[in-house]
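Enquirer: Have a look; sequence and predicted model below, questions after that.
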Amino acid sequence: MTYRANDQRYDNMTYNRSGRSGLKLPAISLGLWHNFGGIDAYENGRAMVRRAFDLGITHFDLANNYGPPPGSAEENFGRMLKHDLAPYRDELIVSTKAGYYMWQGPYGEWGSKKYLVSSLDQSLKRMGLDYVDIFYHHRPDPDTPLEETMAALDLVVRQGKALYIGLSNYSPEQTREASRILKGLGTPCLIHQPSYSMMNRWIENGLQDVLDEEGIGSIVFSPLSQGILTDRYLNGITADSRAAGPSVFLKPEGINEETLGKVRKLNDLAAERGQKLSQMALAWVLRGGRVTSALIGASKASQIEDAAGAVSNLAFTDEELARIDAILG
């Protein structure tokens, strides 16, 4: 059956301008970090992507190594584009990244021009695209000159392989210097992708100020602290939860009774606001307009529906913010 997007898809989603640019992003974006790879059920991933777009989520975030196996999330997303979303390509923001290990040999990771250009070429082939909307350097490279890495980002824009470029996991100082270089090249940095949540506030210690000063937007990953800031663990760690699973990579850090006690108090506050805990946590990172978009992961369509519902109540009173700070202490 041919997919037709919901005609009302733009009615309820909020769109925020990314820094000092012409681009607006949905307040909630969908990341394909997990649950969209070759080991996952393709039709479930397809259903999630379609549901996200029907809810006005126009931004889909990938990276070369997403899977597993690496590359398979891009391949699967390429199939979804071809079969479902091709008529809507100009309504979509598709991003990918390079920086982490992807292939053998000296050119398969980090920040050289050789690696970044080659990786993006591979990503475009996997997704069946002529260009991505945003191409990120996924992590700083301590050995490659920053000028070379930024020149590679500038190059792929000039080649028409990316419309905008971004940074991920860069410190405030690295971000400021990268921004200076990119402005000099004529391809300003559009966006920064850091981790951020109620329980992980490192970007408040300098990075957000740099982004404001440089006119760079932000899209934050792990806004739900890998599932801690949901109702998943309110009754402890269940046998079917991520925390009980075999993957160290996916295991949320710091789950203990003290943390769960704080989560239960946050859940009570969310209920008073008429929200689920996950919705309040997303609203919290978006509060005040300093974050452009919150990047969510999902394993089923209902989680995307919950996340999209967060935009209906993004305001906090001073008392509510104070209570959150007191709970997390």
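Expert: Cool, the structure landed. Fair warning: this is a prediction, and the values are worked out from it, not measured in the lab.
Enquirer: going forward, measure contacts between C-alpha atoms and count neighbours the same way
Expert: Fine.
Enquirer: SS state for the residue nearest the centre of the chain?
Expert: Among the residues of the chain, the one closest to the centroid is residue 295, at 3.5 Å (CA atoms, centre = their mean). In terms of secondary structure, residue 295 is strand; the call rests on DSSP: H, G, I helix; E, B strand; the rest coil.
Enquirer: Structure two is appended below for comparative analysis:
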Amino acid sequence: MTYRAANGRYETMQYRHAGRSGLKLPIISLGLWQNFGGARDYPSAFEMLGAAFDAGITHFDLANNYGPPPGSAEELFGQVLARDFKPYRDELIVSSKAGYSMWEGPYGEWGSRKNLIASADQSLKRLGLDYVDIFYSHRFDPATPLEETMGALATLVAQGKTLYVGISNYPEAETRQAHAILKSLGVPCILHQPSYSILNRWIEDDKTVDACGELGIGMIAFSPLAQGVLSGKYNTGDTAGARGTSNNPFLKADNIKPETLEAVGKLAAIAKSRGQSLPQMALAWVLRRPEMTSALIGIRTPAQLHDNLGALNNLDFADEEIVAINAATTTGMVPSHPRWW
């Protein structure tokens, strides 16, 4: 059966500009980091991707190494683009990145011109596209001149391989430098993609969020649920399929501190008083800041998607709720560093 997107799909989603650019993103975007790899079959992948688009989620975020195995998320999404999303290409924002380890040898990671341009070409091939809408430098490379990394991004724009460029996981000082270099090349940096959640506030601690607000760079948060810790599942013990019980190198259930679980319990009570699930409140908390364009969700099931979308129903916080949230997380924060995730 040929897929036809739902009528009225733009009626309930909210959209925000990416910094000072003309590009708008849905305030909830779908990331394909760890749930759309080689173990995911086409029918179940499209069930979630189609449901997301039907709900007004137009932005699908990828990277060269997303899977597992690396590259498989782009390949799977490329199949969806070819088979079901093709008529809607101009309604979609497709993003990808390069910078983390992708292939063997000295050119398969970091921020060299060699890596970024080769990786972009490979991503386009896997996706079956002539261009992506946004291409990011996935992490700051201390061993490569930032002029080279940003110059490669500018070249990708000039070549028509991406419409916009951004950075991810860049600390405050390097964010300012990257913005200045791109501006000198006539290419705006429209987005910064950091990890950010109630339990992980490094962009506040090192003033990256303030720099982005000052410079007109939009922000899109990944891991707004702290790799699922803010789902509350690790408090209940219902962790079937959870990332912390898999081979996920970024989170192990046994390593979650008791103080963090205690904080999550307190946060769940605050969410309940707001008439929200904990994931809904966690997403709303990230989106409360004016610098934040969107929050990236990662889902395993359609039920998770629909629960996350419920955040749209209550995005406002009373001052006393913010005070209570801060008090609940005093001793439960996860490691706070741009390169932690």
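Expert: Received it, and whenever you're ready, just let me know what you need. Since the structure is predicted, the reported quantities are computational estimates derived from the model, not experimental observations.
Enquirer: residue contacts, the residue nearest to the centre of the first structure?
Expert: Contacts were defined as CA atoms under 8 Å, 6 or more residues apart in numbering; by that measure residue 295 of the first structure touches 28, 29, 30, 31, 219, 220, 221, 222, 223.
Enquirer: Could you double-check that the first one lies in contact with residue 296?
Expert: So that's residue 28 of the first structure. Yes. Applying CA atoms under 8 Å as the test, residue 28 of the first structure and residue 296 come out as touching, 7.0 Å apart.
Enquirer: more neighbours, these two?
Expert: Applying other CA atoms under 10 Å to residue 28 of the first structure and residue 296 shows that residue 28 carries more neighbours, namely 33 against 23.
Enquirer: separation between the closest residue to the more buried one other than its chain neighbours and residue 93 of the first structure?
Expert: Distance criterion CA to CA, 6 or more residues apart in numbering; nearest residue to residue 28 of the first structure, sequence neighbours excluded, is residue 294 at 5.0 Å. Using CA to CA, to the nearest Å, one obtains 14 Å as the distance from residue 294 of the first structure to residue 93 of the first structure.
Enquirer: More neighbours: the two, which one.
Expert: Using other CA under 10 Å as the criterion, residue 294 of the first structure and residue 93 rank with residue 294 on top: 30 against 20.
Enquirer: picking up where we left off before, can you work out which residues contact both of residue 28 and residue 296 of the first structure?
Expert: The contact sets of residue 28 of the first structure and residue 296 overlap at residue 307 (CA under 8 Å, 6+ apart).
Enquirer: burial of residue 115 of the second structure, as a residue count?
Expert: For residue 115 of the second structure, the count of nearby residues is 21 (other CA under 10 Å).
Enquirer: Check which helix or strand it maps to.
Expert: Taking DSSP states H and E as the definition, one finds residue 115 of the second structure inside helix 113-127.
Enquirer: on average, how far is the very next helix or strand once past that helix from the matching bit in the first structure?
Expert: Going down the chain from helix 113-127 of the second structure, the next helix or strand is strand 132-137, by DSSP H and E. By mean CA distance after the TM-score superposition for the first structure, the fitted strand 132-137 of the second structure averages 0.3 Å away from its aligned residues in the first structure.
Enquirer: Check which helices and strands strand 132-137 of the second structure sits against.
Expert: Contact analysis of strand 132-137 of the second structure by 3 or more CA pairs under 8 Å, 6 or more residues apart in numbering; DSSP states H and E lists strand 93-98, helix 113-127, helix 146-158, strand 162-168 as its packing neighbours.
Enquirer: Please identify the buried residues of the longest one?
Expert: Applying a neighbour-count criterion of 16 or more other CA atoms under 10 Å, the buried positions in helix 113-127 of the second structure are 113, 114, 115, 116, 117, 119, 120, 121, 123, 124, 126, 127.
Enquirer: Correct me if wrong: the residue nearest to residue 28 of the first structure contacts residue 29.
Expert: Yes. Because the distance of 6.1 Å satisfies CA under 8 Å, residue 294 of the first structure is recorded as touching residue 29.
Enquirer: Right, I'll call it a day here.
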